[in-house]
Every structure is written in C-alpha cells, then in structure tokens.
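S.K.: Provided below are the primary sequence and the corresponding predicted coordinates.
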Amino acid sequence: MVELRDIEIFLALAEELHFGRTAERLCVSPARVSQAIKKQERTIGAELFERTSRAVCLTAVGERLRDDLEVGYRQIQQAIATASAAGRGIGGVLKVGFSGAWCGNLVVKAADRFRTQHPHCDIQIAEMPLHDRYGAIRSGAVDLQLTELPVDEPDIINGPVVYSDRRALAVPAGHPLARQESVCLEDLASIPLITITGPPQYWLDAHLPHHTPAGRPISRGPVTIAWQEVLSLVATGKGACPTSIRSAQYYARPDLAYVPFRDAPPVEFGLSWPATGESATVQAFVQTVLATVDRDEAVPPAPGPAARPR
C-alpha cells in the first residue's frame, strides 16, 4: 500500500528530478526520498525513474503514474484545505482596500492565490480615496486595507509593513529641481506643496511638513482630494508633492519628474484592519499577502537628469 506522503515524494521528485532538492523541499532526508521511491517501485513492479551519476529522469511508467496521480493529489489537497478553512472559519466575503497602483497589483495577486487556497471565500477589492483613508474600514466597506502609514487610530490595528520605499518629490518637468540627481528636505522651502484635505493631521504632518529641518517655512499650494488631481496640479506648475519613488514607474508622465530624497525617511505601506474585525479570514489573507509580495522586487531607480522629461 502506498501512503499519501510517498505519493507526495514521488510527485515532488518527478518535478525536481533531483533527490537533494526534493528532500530539501519536503524537509526530509535524501535517504527518505530514496526509500519512498524504491518502495513504490517494488509495489508497482517497475522502475519509475532512471538514475545516473549525472541526471534523474522519469521512465515511461513514471510519466504515466505522474499524470494519473497529479489530478487526484490536487483534489485531495484542495479537500483538506477546504475542510481546514471551514474549521478555522475562513469563508464568506472579504473586502480589501488599497492605495497606490503597486499595492493594488499585490492585492490582486494575493487575492488570486487566496481564492485557490480558499475557494469558498470571495475577495472584493477597492481603491481607497486619498482624502478618506479610514472611512471605509470604519463603515465596514472594507475588512482590511494596504495603505500608506502612519495609521494612529485607537480603533484600527496596525499590521505588518509590506513596502518601505525611498521617498521622492514629484515636481514639474521644467522646474530646476527636476534637473537634480536628488533633493533634500531643505529644498521643500523653494516650492509650494500641493495640499490634501481629509486625512488626519498626524498623517499630513508626516507627508506634507510645514517646516524644513532647519525651520524654514514650506509654503502651501492648491488643495485637492484626489491623487490624479495632485499630479495634474504638479504638472502645471502649481507646486510639488512628496511620494514613493515607485510613482516614477506607475504614474510616469512627460510633464512630471520624480526626484529622490537623499535625507527623508521612507514611505511605508502597511496592512491595517478594525480592532473588532481580526477574524481568521483576515489573518489568513494577511499571511497570503506577505507570502505573495516579492521582497526582492526592484524599486525603479530615479532617472538621471538627462533622462527626465523637460
């Protein structure tokens, strides 16, 4: 009789075609892998793999067995996952909010992965308005969100930080700052900042300071509530706005330049959810987001002065 663990070892070896990698992947010893394969070959009465000092490959019998087992094995794994999710209360509808195009992409990828793991859970995704970062989470319109930090609200839990990006300054393409390799916080005294209405004051202070580190006042430009309006106001020479360096890739425009700061703290994006809404489904999705995000994902470099639009 072949045990489920032996089937798992066979399928992993059929994919890896390497005893050492298979053992590492399954957290067993290479001897355990070899024993399982030999046991299955004795039961079947035929070799499943051809082994040489240089390579491992499936025999014709092994290929047929792999093809026949894969479907059934996936069904077994899905049944176990579904039962486990039901036992932990994972199901229903999960509503997820985000800000920033890169956060939206990550949430969509995580949702696809989550649906595969928990097919009885429906994921709904929505972009959070710039002027009202916490209204949806308080009203129940979303169950958790991936948005800019800081979040300092007594009724909202701060989860893990997902992105920590270099801060950049969005300026008009023709502005003198656009020709620099980098800017510093003192440069903010030379151009007004586009102001956003709606977020709490501590959030605004973190992203749109009123004074430079040396105490020089930072003037204010027009007030708006939407990110695309911010970009249009910057592009038409009404001011500047600090943002993530990722904006250079996701919100590129010929009339804008994104110049990295050399002395500003990073822009962080983190998960948060209501203090009364920490369900098994929320926690499972948080772990899926962390498993999905590519920690080595390249943050686009700031273009040099010659490459920036004029």
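M.R.: Received it, and whenever you're ready, just let me know what you need.
S.K.: CA only for contacts and neighbour counts going forward, please
M.R.: Fine.
S.K.: identify the residues contacting the residue nearest to H210 when sequence neighbours are not counted.
M.R.: Once flanking residues are discounted, H210 sits nearest to I218: 5.1 Å by C-alpha to C-alpha, 6 or more residues apart in numbering. Contacts for I218 were tallied using C-alpha atoms under 8 Å, 6 or more residues apart in numbering; they are L188, A189, S190, I191, P192, L193, P209, H210, H211, T212.
S.K.: gap between I218 and E186?
M.R.: Using C-alpha to C-alpha, to the nearest Å, we find I218 at a distance of 9 Å from E186.
S.K.: common neighbours of these two, please.
M.R.: Here I218 and E186 have T212 as joint contacts, going by C-alpha under 8 Å, 6+ apart.
S.K.: neighbour-wise, give me the winner out of the contacts of I218.
M.R.: Ranked by the number of neighbours (other C-alpha atoms under 10 Å), the contacts of I218 place L193 first, at 27 neighbours.
S.K.: surely that residue touches C241?
M.R.: Yes - counting by C-alpha atoms under 8 Å, L193 does reach C241; the two are 5.5 Å apart.
S.K.: who touches both of these two?
M.R.: Residues touching both L193 and C241 by C-alpha under 8 Å, 6+ apart: L208.
S.K.: can you give me the neighbour number for I225?
M.R.: Here the number of neighbours of I225 (other C-alpha under 10 Å) works out to 16.
S.K.: second structure for comparison follows:
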Amino acid sequence: MLNPVHLRTLVEVVRTGSFAEAARALGYTASAVSQQVSAFERAVGVTLFERAAHSIRPASAALFIAERGAELLAALDGFEREIAGMVKGLRGRLRLGTFPTASARVVPHAVARLTAERPDAEILLDEAEPDDVLPLVLAGSLDLALVYAYDLVPRTWPDELTVLPLLTESLLVVLPDGHPAARASVRIEELRDERWVSSRDGTAGSTCAVRLCAAHGFTPRITFRSNDYGVVQGLVRAGVGVALVPALGYEALPGTVGRLVRGKPLRRHVFAVHRTANANPLLRDALTALEAACDLVADEHLARA
C-alpha cells in the first residue's frame, strides 16, 4: 500500500525540482527526502527520477503520479478536516427520536438552534412513541430521544441510559364550550356519564385516563380513539366527548376549553435520554439546544424541569 507521507514528499519534489528545496518546504532533511522517494520507488516498482551529481529530473511516471497524487492528497486533507470537525462537533450526524407533540412544539426550536451553530452537521429525525424509540436508543440506532412518562403511568429506565428531565406538563381536561363541569378546575367524578375521547388503547395516555377515572370511582366510556391530539380536540369541539390532553398537545381552540383537574396536580414529564456511553460530539450541543427550546415553550401549563 502506498504511504501518503511518501506521496506528499514526491509531489513536493516534483513541484520544487529539488530534494533540498522539498526538504525545506516539508521540514525534513534532504537525506530524509531522498530516502522517502527511494521507498516510494520501491513501492511502485519504477524509477521516478534521473539523478545527477547536482540535479534531478522527474520521469514521466513521476509527473503522472505527482499530478494525480496532488488530487488524492487534497481529498485526504479535506477528509482529515471533516474528521477533526466531527470530533469537535462541527460536522457529523445526530439521530434524534421524538414523539409527535414534542415534534410540533419543541423540536423545531432545537433544530433551528443546532443547525445555526453547526451548519455542516446532519440532523436526522425519527418520530414515534417512547416504547418504540427507547429500544432504538439502546441499540445505538438513535443518538438521543425525547420521551415522556405520566405520573399515573411511571417508567423505569435501563441502567445504560442517561435521563435528563426537560419539561413538566399539566394534564388538561378538554370540554366543549358551555359544559357544566367547565369551572376553574374540573371534578373528574362529574364526568362519569360522559363519552371519552382517548389515545390508542394500551398507550400511556389512555392508561392514565383510565387510572384517573378509576381513582374517582368509575371506568370511562371511551368511544373514540386517536393519537392525534388535533383530532381529539376536534371531536371534543364537535360535542361527542371529553378528553384528557397533555399541555404540549393542547391548543386553545374556539368551541373548547381546557381545565386542570381539581386536587393533586396531574402531570406528564418530558425527558431527553441517550446511552451514557454515546460519544457523539454533537450530543452535548443537541441537549443544550433542547433545553433552550423548552425555555421558549414554557408557559402556565408547561414548566421547565
């Protein structure tokens, strides 16, 4: 295999026309340059210079190799710069997993900051629920993920993960305008006869609603399901049910009101998780960008953790 150090020396000898001049340009001795050229000649199997007492003349092979070699060395220099940039976090790739409501409210701010600070970095997004993205983080397919956990549906975290709390969301009961239960805060037991709109069966959001109602002595009659909170609120606005919606998924829309549950605060928590052993240099910048994004979206129902 050709030695790129010897190739660089050959290119410089052809450029300067002298072992001594090439040595001065490269910071070597003339003897070291001569030895490197000889080693290169042995590697390619051809004499590259006609040597006289006080001069050298490059052979056609030397001219060809120097021309093509200069292109290869320029590419290698660029590659080395890219590697250095990756190590410093200036280049490289970050794979971020996120759930839909964070995708809409938090991630755009974070990505905007990260791309402004690291314009050459590639950011890949993968949207799914926490149960789907956590295995990808553990497997190394994702560098970082946003996930959530409800007070009433707590999570445990694998030892391999670092978990950074980002946001605490209030859970809001969404009711049609004029609903008799729509006071400053809602007594859940007043909704025992209502139809409910919930997320897909088996999701943490659905489980949370069921456990909340069970704590108040009834099982909710869930008649519509959607994992899209825009759809959920649309169904509430149409008067076909009530819903429990986390603050990131809630939008103040005409025809609906969102109220806190009376009593002990009911919350969902948002975390950033990554493998503790992940050495991606972009990871630290991404976490900083996510924290800044959470500062931007914080309001009366969204508190920084």
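M.R.: Yep, it's here. The shown structure was predicted, so the numbers you read here are calculated from the model rather than taken from an experiment.
S.K.: picking that back up, in TSV, list the contacts of I218 of the first structure along with secondary structure and distance to E148 of the first structure.
M.R.: Listed next are those as TSV, based on DSSP: H, G, I helix; E, B strand; the rest coil; distance: C-alpha to C-alpha, whole Å:
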residue	secondary structure	distance to E148 of the first structure
L188	helix	21
A189	helix	24
S190	helix	26
I191	coil	23
P192	coil	22
L193	strand	18
P209	coil	16
H210	coil	19
H211	strand	21
T212	coil	22
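S.K.: looking at those residues, which is nearest P172 of the first structure?
M.R.: The nearest member of the contacts of I218 of the first structure to P172 of the first structure, counting by C-alpha to C-alpha, is I191 at 10.5 Å.
S.K.: how about the closest one, what's its match in the second structure?
M.R.: Matched to the second structure by TM-score structural alignment, I191 of the first structure sits across from E194.
S.K.: check contacts around T147 of the first structure.
M.R.: By C-alpha under 8 Å, 6+ apart, T147 of the first structure lies in contact with G97, F98, S99, G100, C103, R133, F269, G270, L271, S272.
S.K.: where along the stretch 201-305 of the second structure do the helices fall?
M.R.: Secondary structure of the stretch 201-305 of the second structure, counting by DSSP state H, counting those that start in this stretch: helices at 204-215, 229-237, 282-297.
S.K.: got those as CSV, with distance to E169 of the second structure columns?
M.R.: Converted to CSV, the helices of the stretch 201-305 of the second structure look like this (distance: least, C-alpha to C-alpha, whole Å):
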stretch, distance to E169 of the second structure
helix 204-215, 13
helix 229-237, 15
helix 282-297, 11
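S.K.: next, count neighbours for P108 of the second structure.
M.R.: Using other C-alpha under 10 Å, P108 of the second structure has 14 neighbouring residues.
S.K.: so which elements touch the helix or strand containing it?
M.R.: Assigned by DSSP states H and E, P108 of the second structure falls within helix 107-117. Here helix 107-117 of the second structure touches helix 282-297, going by 3 or more C-alpha pairs under 8 Å, 6 or more residues apart in numbering; DSSP states H and E.
S.K.: let's see that with 10 Å instead.
M.R.: When contacts are defined as 3 or more C-alpha pairs under 10 Å, 6 or more residues apart in numbering; DSSP states H and E, helix 107-117 of the second structure sits against strand 93-98, helix 100-105, strand 122-127, helix 282-297.
S.K.: for the second structure, longest helix please?
M.R.: Longest helix in the second structure, counting residues (DSSP state H): helix 60-88.
S.K.: from the chain's centroid, how far away is that one?
M.R.: Distance of helix 60-88 of the second structure from the chain centroid (C-alpha atoms, centre = their mean, to the nearest Å) equals 31 Å.
S.K.: same deal with stretch 121-136 of the first structure?
M.R.: Its chain's C-alpha centre and that of stretch 121-136 of the first structure lie 16 Å apart, by C-alpha atoms, centre = their mean.
S.K.: same check on stretch 110-127 of the first structure?
M.R.: Chain-centre distance of stretch 110-127 of the first structure: 14 Å, with C-alpha atoms, centre = their mean.
S.K.: quick one: end-to-end length of it, please.
M.R.: Stretch 110-127 of the first structure has an end-to-end distance of 15 Å (C-alpha to C-alpha).
S.K.: mind listing what's buried in it?
M.R.: The neighbour-count check on stretch 110-127 of the first structure (16 or more other C-alpha atoms under 10 Å) flags A110, A111, R113, F114, Q117, H118, P119, C121, I123, I125, A126, E127 as buried.
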